[in-house]
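Enquirer: With the sequence up front, the predicted model follows.
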Amino acid sequence: MKKIFSILTIGSLALLTGCVNGDDDFNNNQTQPYQVPAELAFTNAQKELIDQMETPSVNLNVFRFFQHYLATTIYRNDARFNFTGTRKVPDNMWLALYTDVLGNLSEAKKIIPTEAKPAALTQLAWDKQQANKLAIINILEIYTYQVLVDSFGNVPYSEAAKVETTVLPKYDDAKTIYADLINRLNALIPTLDTAYPSFETGDNIYGGDVAEWITFANSLKLKIGINLADVNPTLAKQTVESAYNAGVLLTNSTNALFKYDGTSPNFNRLYAEVIASNRNDFVAEEGIVDAMNNLNDPRRPSYFTAVPGPGGGYVGGTVGLSNSYSTNSHIGESLLAPNKTGVLFDAAEVNFYLAEAASRGYSVGGTAASYYNTAITESMAQWGVTGAAVTTYLADPNVVFSPANWKQRIGEQAWIAMYNRGFESWNFYRRLDYPVMTAPNATPAAEGKIPVRLTYPINEQTVNGSNWSQASSAIGGDKLTVKVFWDIN
């Protein structure tokens, strides 16, 4: 029944594998799914989350169009923000996050308490390890709910994982969800104990390193806190300062990276959608290309291919129009390696948050300019740019940090640094209102603007109609132009 799966059942059905069993009672309960190890459910949740955040598929992730990173050679409607036709992008993203990510995390949480203690471990060591596992699962769950709130506004939360009792869950107030996510992090972080392990297998981000997950959790707390800066300055300041003081991700050595193995079906999603699929659908968009050309940005060879011919250089197409594949730059080859890691957090992102926090007067240990410069430097290092090229770039008058125009400087440089992270870039853009971007080819539903939220899935309207209607009214209408609660400027 589709309505059962419209909000979070168990995404691990895709994980289940058969086996041969000669026992007489093997087929007695053919409706009972096999129980998979918690590690496998957790790995799958990580992969589904990274896949969703990184894929360029026009059926799943359109934030690179929002942010003028990519344009299309065909399928113009996707780049004009028409998401309710055959694509149903909101439906697909909703299903991916609720079922494939949260469903697997929910399953893992159910399995862990049933696991048997190895004889070699003391009860205390086993209890600590299991508690670490559960805390890490919950942290990734919080990350996923933050993405859902930032995408749609009010969403199912308190009733979302209770399909045994609630088939059609209510939508919770987004502001209330945010507050609870902070409370949950505050409660979870102290329970993580670095004296004990967590996942010995199955954690494809940090390999079960509890200290790294503590840093991740604090960075997530920082991210949620900074989003509240305009709508709830007191809570934002308190949350950001608390996260910083506890230790956040500051260097690339602790980036949260998912390790694709480079074999089918575990390719990096850009490789899967461009190279493995033999598609010529995407070209670089003129907004990001022109901005980086004007700054002589040394990351361009990593971000884009040069156009053929004696002139070379980097040229972008126009979002929302059909563009020539042969005369525009393409996605850079460094982004298309089959085993390129996927990113959930990186040092550039976190340092930009701290630059913003310092600009707002929060106490975060450094100046806005120092964090801003570090963010750019860490971004450059990710793409192999170091030394004099970075120094020259930072000295450009159009790059040098300006306290009087901090929103513009941070917004523009975060936009460039987040080139392969469209969703995070969209958050910076909505919060800071920079860079200034237009959408002249947008569908009428977007009212000629870059969308500031995704509309709710069509399936929710037809299956969970009463709750959908209440949620739509509560946020001011189910439109691409209705802002999420923290986007008040």
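Expert: Happy to help now that I have it. Residues are numbered from 1 along each chain as shown.
Enquirer: From now on I want contacts and neighbour counts done on CA atoms only, so please keep to that.
Expert: Fine.
Enquirer: Using the three-state scheme, assign residue 391.
Expert: helix (DSSP: H, G, I helix; E, B strand; the rest coil).
Enquirer: neighbours around it, how many?
Expert: 12 (other C-alpha atoms under 10 Å).
Enquirer: now residue 410
Expert: 29.
Enquirer: got the contact list for it?
Expert: Shown in contact with residue 410 (C-alpha atoms under 8 Å, 6 or more residues apart in numbering): 352, 355-356, 372.
Enquirer: Against that first model, consider the following:
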Amino acid sequence: MKKTLFYIPLVAALVSLSGCENGFDQLNTNPTAATALNPVFTFNNAIVNTSYPSQILIFEEPIVQQMFSPNSGILSGGNFNIDNRGSAGANAALWQRYYRDNVRYLVDVLAKTKSDASRSNLYNMARIWKAYVSMVLTDTYGDIPYTEAGLGYLNSNIRPKYDTQESIYNDILKELPEAAAALDATKPTEAGEIMFGGDISKWKKFSYSVLLRAGMRLVKVNPTLAQSTVQKAVAGGLMQSNADNAAVRNNANYQNPVGTTLNSTEAANYYLTKNFVDYLKTNSDPRLTAIAVRYVGAKSGPEQTAAKASKDPAVQIGMPLGYDNGTIPARATADGLASFYDYSQLDRTRMGGLTAPTFLVTYAQTQLLLAEAVQRGWTTGNAADFYNAGVTAHMKQLADYGTTTVIADADIATYLQKNPYDAAKALELINTQYWVASFLNGPEAFANFRRSGYPALTPNPYPGKEIKGNFINRLSYPDSEISVNQQQVNQAITRQGPDNLDTRVWWDKQ
């Protein structure tokens, strides 16, 4: 009897437990939680991560002699023509932001939308964006993972092969027009994407404008392909105004990385170069007023106060290259300044602000490339008209930084009258203007400088350089990448040359 009494409650308990388990999965499932991430949100994450890292201040901006720091240590790079490797090396920043924090998202978007007819526009937008991102990466480093890039998240391929830059460019030249042609405004347009808000027309113009850029990149290595690519881009339809500009519109949620750096630890450490300021001053360029600020009489970082700030172009003085933090004080004294803190800087309350937009591909750049294409006889039109439109567009583009950077139409007209297009000096004029129009677009300014040879910069005279030539030609591979994919990296090095700053990328022929 006692046994029977013992088993009855046990069986009852088991039955009760079984009943609870029957509804356990339903009881513990949040009915309002998302079970899958909408790929447009992943795409937006990729777009946000296309905003250039602050390390363009260490390499690209000093290489093209627009901004630099006289300080050594973690800020060493293009300012002294030396490499900057290591666990936190500046050479790795663009790689991490574009490859690690961008390509992997794009590969995921492509995988999730390729077979979904209702997301075909998002699929083709991602193709276009991946082509653009890959172009920036390969222009910076040379051979990179491309066909197997980002597959670690899909099939555990954690050691992707490195494709040659030539093969990457060949695929980019295929992807951009194909994806643009496949965009269809009669299908869901993905209004949730943050670049163009689903505007199919703007996406097409962006894609063909990137194609134009890619074609012009090939002028030295394959002029025949360059010409046919330019013609295809023009036929497809390019950006028509500043409203078509591709820019990351930074805000309080995702701030401008360069602005974040300039408004925090490095506020008093970066300066406009003498070459850049002198060029703008010599030509009475109204953009200097929008770009520069000088804290007149500042003897230290804390003395760079609003009360000392002057935006007057007449008082701007750029910092000369060739000096470090040990030698720049004497040069500042010789220049009649209170200290090196008295040199001109990018105004970190405007173009160097926390929420300043990051421009990637612009109407101004596109018009200047068209001017060169006409000059080369590769397309029709008037080179002077394209040139004037490009200069005008960049000056008007500065209004996107705020009301205090607006340049009046009369000032633009006066500038163009004093600095007219001259066919005899066309390539230099066009590409020097491209240099100005690409200010803060470090990777593009660096790439176009190597491609065109303009502006005609004097080599940085700093005596401690590591490079054998006059200018840095590429960035070295990150140590973090070498440590996890050494065999593939070594194969790339064997093909293209030593992993240093002297080795040229494929299209940069001497």
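Expert: Received the coordinates, thanks. Computed from a predicted model, the values in this text were never measured in an experiment.
Enquirer: What about the contacts of residue 410 of structure 1, which one has the most neighbours?
Expert: The most neighbours of any of the contacts of residue 410 of structure 1, using other C-alpha under 10 Å, belong to residue 372, which has 28 neighbours.
Enquirer: where do the helices sit along the stretch 201-350 of structure 1?
Expert: Along the stretch 201-350 of structure 1, counting by DSSP state H, counting those that start in this stretch, helices occupy 210-227, 233-246, 269-270, 286-294, 300-303, 347-359.
Enquirer: Using CSV, lay out the ones you listed together with distance to residue 467 of structure 1.
Expert: As requested, the helices of the stretch 201-350 of structure 1 are exported to CSV (distance: least, C-alpha to C-alpha, whole Å):
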stretch, distance to residue 467 of structure 1
helix 210-227, 26
helix 233-246, 29
helix 269-270, 34
helix 286-294, 39
helix 300-303, 42
helix 347-359, 35
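Enquirer: Quick one, which of the ones you listed gets closest to residue 93 of structure 1.
Expert: Of all those, helix 269-270 sits nearest to residue 93 of structure 1, with 14.9 Å by C-alpha to C-alpha.
Enquirer: Mean deviation, that closest one versus structure 2?
Expert: Superposed on structure 2, helix 269-270 of structure 1 shows a mean distance of 2.7 Å to its aligned residues (mean C-alpha distance after the TM-score superposition for structure 1).
Enquirer: From the rest of the structure, what touches that helix?
Expert: So helix 269-270 of structure 1 is in contact with 51, 54-56, 335-336, going by C-alpha under 8 Å, 6+ apart.
Enquirer: Could you do stretch 65-75 of structure 2 as well?
Expert: 57-58, 61-62, 78-79, 84, 89-90, 269-273, 275-276, 323-325, 328, 439, 457.
Enquirer: what's the neighbour count on the aligned residue in structure 1 for residue 209 of structure 2?
Expert: The equivalent of residue 209 of structure 2 in structure 1 is residue 219 (alignment by TM-score structural alignment). Counted by other C-alpha under 10 Å, the residues lying close to residue 219 of structure 1 total 26.
Enquirer: pretty sure residue 219 of structure 1 contacts residue 249?
Expert: Yes: with contacts counted by C-alpha atoms under 8 Å, residue 219 of structure 1 reaches residue 249, the gap being 6.1 Å.
Enquirer: State the distance from the aligned partner of residue 189 of structure 2 in structure 1 to residue 255 of structure 1.
Expert: Matched by TM-score structural alignment, residue 189 of structure 2 corresponds to residue 198 in structure 1. Residue 198 of structure 1 is 19 Å from residue 255 of structure 1, where distance means C-alpha to C-alpha, to the nearest Å.
Enquirer: Please enumerate the strands of structure 2.
Expert: 67-68, 144-145, 162-163, 246-248, 271-272, 292-295, 309-310, 344-346, 358-361 (DSSP state E).
Enquirer: ok so, going back, for the contacts of helix 269-270 of structure 1, which one is nearest residue 107 of structure 1?
Expert: For the contacts of helix 269-270 of structure 1, the nearest to residue 107 of structure 1 is residue 51 (19.2 Å; C-alpha to C-alpha).
Enquirer: Surely the closest one forms part of a helix?
Expert: Yes: under three-state DSSP, residue 51 of structure 1 falls within a helix.
Enquirer: And the residue nearest to it when sequence neighbours are not counted, how far from residue 156 of structure 1?
Expert: Closest residue in space to residue 51 of structure 1, ignoring its immediate chain neighbours: residue 269 at 6.2 Å, by C-alpha to C-alpha, 6 or more residues apart in numbering. For residue 269 of structure 1, the distance to residue 156 of structure 1 equals 28 Å [C-alpha to C-alpha].
Enquirer: which one in structure 2 is aligned with residue 299 of structure 1?
Expert: That one, residue 299 of structure 1, aligns with residue 287 by TM-score structural alignment.
Enquirer: What degree of burial does that match show, as a neighbour count?
Expert: The burial count for residue 287 of structure 2: 22, using other C-alpha under 10 Å.
Enquirer: what's the answer for residue 24 of structure 1, then?
Expert: Applying other C-alpha under 10 Å, we find 7 residues neighbouring residue 24 of structure 1.
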